[in-house]
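Visitor: Sequence first, then the predicted structure:
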Amino acid sequence: MTSVVTAGGISVTIRGAVVDESETVLDRLASDGVPSSLTSRNAKLWGPDAAPLAARRLGWLGLPETSRSLPARLAGPAEGFRDAGLDRIVVAGAGGSAIAAETIHRTAARRGPGAELVVLDSTDPHEVSGVLAGGLDRTLVVVAGDGVEAQSLRRVFGKAFSEAGLGRAELARRFIVVAEPGSEPERAAREVGHHFVEAETDVDGRFGALGAAALVPAALAGVDVLALLDEASRFAGVLRQPYDNPALALGAALGSSALGGRDKLVIADHGSGLHGFAGWAEQLVAGALGKDGRGLLPVVVEGVESPGFELTGDLRRVILGRRPDEPGPGREAGASVAGPLGAQFLLWEYAVAVAARVMGVDPFAEPDVGESREATAALLRSEEGAAPTVVRRPPALVSDAVEVHAPEEALRGAKTLTEALEAFLEDVPDRGYLAVLAYLDRSGDAAAAGLRPLLAARSAGLRRNPAPVTFGWGPRYLHATGQYHKGGPRNGTFLQVTGAVTDDVPVPGRPFTLGELQLAQAFGDQRVLRSLGRPAFRLHLRDRAEGVAQLIDALG
């Protein structure tokens, strides 16, 4: 059975048994007046307990129009930056807005040349050093947010500019701060002379793909953000409709799948041209829906023929980019979504908000995100600091460049790296998942992402019911799937990968380095996971390149 809903430039196709389930939910949503209530920003849609926060978090519905002033507000400063030769935009931030900025630039970059955009939401000293060495003389830094990543990076870049010989006035002009008016980041920015751009007060980063924190760096990098907003505006006109509404149909399908016990959502891109969009959708779905022991876990795979895509049972699959009439691999997937980027941002935000109502969760609350942040801060405040606390613990197994840190009982007598990895896969409970969390350099250690398909393929050979395998870069995932890991169903097994730091980066004005901060983030999150009864293990690479190669060889 197949249902196709097309409107506003978006097409959503739903197939299989989920059609009947979602149609029932769809009819209830329409009869309850949810489409008109949501577009009217009714904060009570998710229950009385969620209403106070929701009332301050529904501004994303108006962003296709309210964000149109941004290009004009940036025109003067942008021209000055270009005249000064600043054609490399570095985003120092974290969360959904940073991932959205990266997706917007990578997608738009295919349409023509523009400035370079680098999203730096990492505390890995190797990755940061690589960015610092990549053209500091032409770099403009956009600081988005007041988290530890953004503020640490602001300090690091400030010192680097100063050491490069920039005077106080020129150094100040190398930063743009995007923050809410009246916030501490605004006060600090105005105090030192940084250019300041107001962020919306009623939008959070998870739902802020069309807000200032995402669009400012994209616009400075030469992206036509008005065209992106036009795509969203054309689609916004259908959101009030109770029928022929693709976003409502997708939300009903997501919500009904979760209610039916199918709590995994495999996402594969199939020629959509929306580069990096699956990662943005991952953070939205996981963070908005993963709480109170419920949720949908996004499992982003490399393509429709990748290991893990064909998993069945309690999983549903979404393909990005497939047209309803297009043949080929994955046609039998639970849902297919096609349409332009601006409209897709709005489609998924609306659909996830609807799914949250169906599931009975508050889409805007992040009740578990702060636990890892607090654990990180506690480690950094300790007398010895994060690094000495970690490295003094002896590994349970050493295999050349790889140390395995896990309880003896979890290794099940493993004597080799391959046996240890298989033991972790076998430890995943039925209907559970394995999350690989790599605190490494996204550029220099990019090969580590290949562990996901290899582990998925090995799981298929070991288990009658293969375990879904996800992959996340740390600390990026803390703002993405981290909420689901701690607040969603308690069926995850976690495998961290850390690496030796050969050239650390001090954080000016702080008693720690980036390497110590990164390790504190890894161990802070691991402590929280273990306190919740989640199995959490660690692989430490004594040599990063050799260690990644060794892991790939052990699984290959």
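Guide: Arrived safely.

Visitor: from here on, contacts and neighbour counts on C-alpha atoms
Guide: Will do.

Visitor: May I see the buried residues of stretch 547-556?
Guide: Using 16 or more other C-alpha atoms under 10 Å as the test for burial, stretch 547-556 gives 547, 548, 550, 551, 552, 555.

Visitor: and the comparison structure, right after this:
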Amino acid sequence: MNLTVRVTGLEIPDPVRDQLTEDDVAARLVGKDATLWGPEAESESAIRLGWLDLPATSRELVSRLADLRAELAGEGLDRVVLCGMGGSSLAPEVICRTAGVPLVVLDTTDPGQVAAAMTDLDRTVVVVSSKSGGTVETESQRRAFVAAFAEAGLDEKEVGRRFVVVTDPGSPLSETAAAMGARAVFLADPNVGGRYSALSAFGLVPSALAGADVGALLDEAEELAGGLSEPGNAALELGIAMGAAFRAGRDKLALAGSGGQGSDPGLPGFGDWAEQLIAESTGKQGRGILPVVLESVDAPGSAGPDVLLAVVGSDAPAQGPSLAVSGPLGAQFLGWEYATAVAGRILGINPFDQPNVTESKENTSRILSDGLPDERPAATVGAIEIRGSGGVLDGVDLSSHDGASLAVEALLAAIPPRGYLAVMAYLDRQQDAGAEDLRAVLARRAERAVTFGWGPRFLHSTGQYHKGGPQVGAFLQLTGVVAEDLPVPDQPFTFATLQAAQAGGDRKALADRERPLLHLHLTDRAAGLDQLLSALS
């Protein structure tokens, strides 16, 4: 097999492995046995196991995509922009970064980042990717690109041929694609959930058009697939380790890349893909495995009594309780999907549903309909407005010059034992990239698990865990003043309004659970981030 899993410092009780062997889980999973996760999960599982067949069924895409890429190149269209969220964007980003080919991933509602993607239109083709076909972020981005192409002088037919669509059969987006005359439409297998779709059209279409060798990716996955029905296969062992660690109290899975050596780039961005897969699959019914994406193997948060470290792309485990998972990207995708399904059985949850994802979406819709709430800051310190809920600001002196850092300290103190802090940044992933530095800074101070997510992207990932997982989270939300807004054509809201509504909707979902939440609004993004990082460092 081309996937290797090595476990160090973690005791796996015999009953965990013995029960899976006795129940013939490896073979039953490959046979798509929907009863593996219990009677309550059976109906959902029965329509969510198509990912097991993708190494074979996705083959027909390879030549079609090669022809389409050649056709686009013949017209000078060599810049690919992907409009998609969660499962529609995370895998293509990893594939293209690993292959070293350029792909512009647009998985945001920040108007500055959206506007920055709408450049070089004379050589741009847009892939619009949405399983449901009704994703508000993706539809808003599609509308903005249609308007931009028209403004650049393209007629209606020419505009349509700048779009490639990936969606499920019969979705609203498939109808929109036909109406606008999209150049190509790829209908994905509806029996594959979004976070399990890396080897489907959702992962392969944008990646192939950007220049990645998706045929090789399928070869890697197919080699692994041949042994997945065997007891003791590497992906099964990975799932057993994840589940056993959870049972032993290590319910935080710290994900770090090996970093690559020499000409090997490693698997850049793989942690972000695995984060969605694991958090959204296991974080429900008050339990779950919390993935924590680290900057390096020895970054803050890589060790702790509730942490299992997983080093991806290495065959040498780190010190302490850890995993080393080595193998090529295609095998990693399929192996982690398989392992997560196995871990779901050990945890006693349905790894294929996401019961709490719609809550923030519904809150966002209400805010867009009723208007943004008037939330006055408790204090303004420099370039930071401070708000809080869940009692996090009770007794905090916000009048001093270091009021913002005192508020953050109060939030850190509110993290319960064995809890975690989630940093959620509704900012520009490119222009405000320094916000990511907060994760390591806060993890070092909190000595607790700290995650970082760009909003609204994380709503399609760890957002499920935040609401459905164990209620031991504390939350830091960052928003910022928009320098220049961008309209969403033919909609009663702008991108800035949508972004603010999404942040507000998520705050409400967390406030309804009475979780400690600190909201820092940056009246000047660059100055506010510098102020915050300086105070905390």
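Guide: It's in. Note that the structure is predicted; figures quoted are calculated from it, not measured.

Visitor: Would you report the TM-score computed for these chains?
Guide: Put the two chains on top of each other and the TM-score (TM-score structural alignment, normalised by the length of structure 2) is 0.95; 523 aligned residues with a C-alpha RMSD of 1.3 Å.

Visitor: follow-up on the earlier one: so of the buried residues of stretch 547-556 of structure 1, which ones are in helices?
Guide: Members of those lying in helices (criterion: DSSP state H): 547, 548, 550, 551, 552, 555.

Visitor: Translate the third one into the numbering of structure 2.
Guide: When structure 2 is aligned by TM-score structural alignment, the residue opposite residue 550 of structure 1 is residue 531.

Visitor: Tell me which residue of structure 1 matches up with residue 431 of structure 2.
Guide: Under TM-score structural alignment, residue 431 of structure 2 pairs with residue 444 in structure 1.

Visitor: which ones are touching that match?
Guide: With contact taken as C-alpha atoms under 8 Å, 6 or more residues apart in numbering, residue 444 of structure 1 is in contact with 126, 127.

Visitor: Read off where stretch 254-271 of structure 1 ends up in structure 2.
Guide: Alignment of stretch 254-271 of structure 1 against structure 2: residues 242-259, by TM-score structural alignment.

Visitor: Next, report how far the matching stretch is displaced from the centre of its chain.
Guide: 18 Å (C-alpha atoms, centre = their mean, to the nearest Å).

Visitor: is it true that residue 342 of structure 1 touches residue 226?
Guide: No: shown here, residue 342 of structure 1 and residue 226 do not form a contact pair, counting by C-alpha atoms under 8 Å, at 9.8 Å.

Visitor: who's more crowded, these two?
Guide: Counted by other C-alpha atoms under 10 Å, residue 342 of structure 1 and residue 226 do not tie: residue 342 has more neighbours, with 23 against 19.

Visitor: Give the equivalent position in structure 2 for that one.
Guide: Per TM-score structural alignment, residue 342 of structure 1 is aligned with residue 330.

Visitor: Please list all residues in contact with its match.
Guide: With C-alpha under 8 Å, 6+ apart, residue 330 of structure 2 has these contacts: 199, 216, 217, 218, 219, 220, 221.

Visitor: Remind me which helix or strand it belongs to.
Guide: helix 329-347 (DSSP states H and E).

Visitor: mean deviation of that helix from structure 1?
Guide: In the superposition with structure 1, the average deviation recorded for helix 329-347 of structure 2 is 0.4 Å (mean C-alpha distance after the TM-score superposition for structure 1).

Visitor: count of residues packed around the nearest residue to residue 525 of structure 2 once chain neighbours are set aside?
Guide: Spatial nearest neighbour of residue 525 of structure 2, chain neighbours left out: residue 480 (5.7 Å); criterion: C-alpha to C-alpha, 6 or more residues apart in numbering. As a burial measure, residue 480 of structure 2 scores 25 neighbours (other C-alpha under 10 Å).

Visitor: Give me the neighbour count for the closest residue to residue 415 of structure 1 other than its chain neighbours.
Guide: The shortest distance from residue 415 of structure 1 to any non-neighbouring residue, by C-alpha to C-alpha, 6+ apart, is to residue 397 (7.5 Å). When neighbours are defined as other C-alpha under 10 Å, residue 397 of structure 1 has 19 of them.

Visitor: What residues in structure 1 pair up with stretch 74-86 of structure 2?
Guide: Using TM-score structural alignment, the partner range for stretch 74-86 of structure 2 is residues 83-95.

Visitor: What are the buried residues along that stretch?
Guide: Neighbour counts using 16+ other C-alpha under 10 Å place 86, 87, 88, 89, 90, 91, 92, 93, 94, 95 of stretch 83-95 of structure 1 among the buried residues.

Visitor: out of the contacts of residue 330 of structure 2, which are buried?
Guide: Among the contacts of residue 330 of structure 2, the ones that count as buried by 16+ other C-alpha under 10 Å are 199, 217, 218, 219, 220, 221.

Visitor: Among those, which lie within helices?
Guide: In this view, these that belong to helices under DSSP H are 217, 218, 219, 220, 221.

Visitor: For the equivalent of the last one over in structure 1, list the residues it contacts.
Guide: Taking TM-score structural alignment for the superposition, residue 221 of structure 2 sits opposite residue 232 in structure 1. Residue 232 of structure 1 makes contact with 64, 342, 343, 344, 345, 346, according to C-alpha under 8 Å, 6+ apart.
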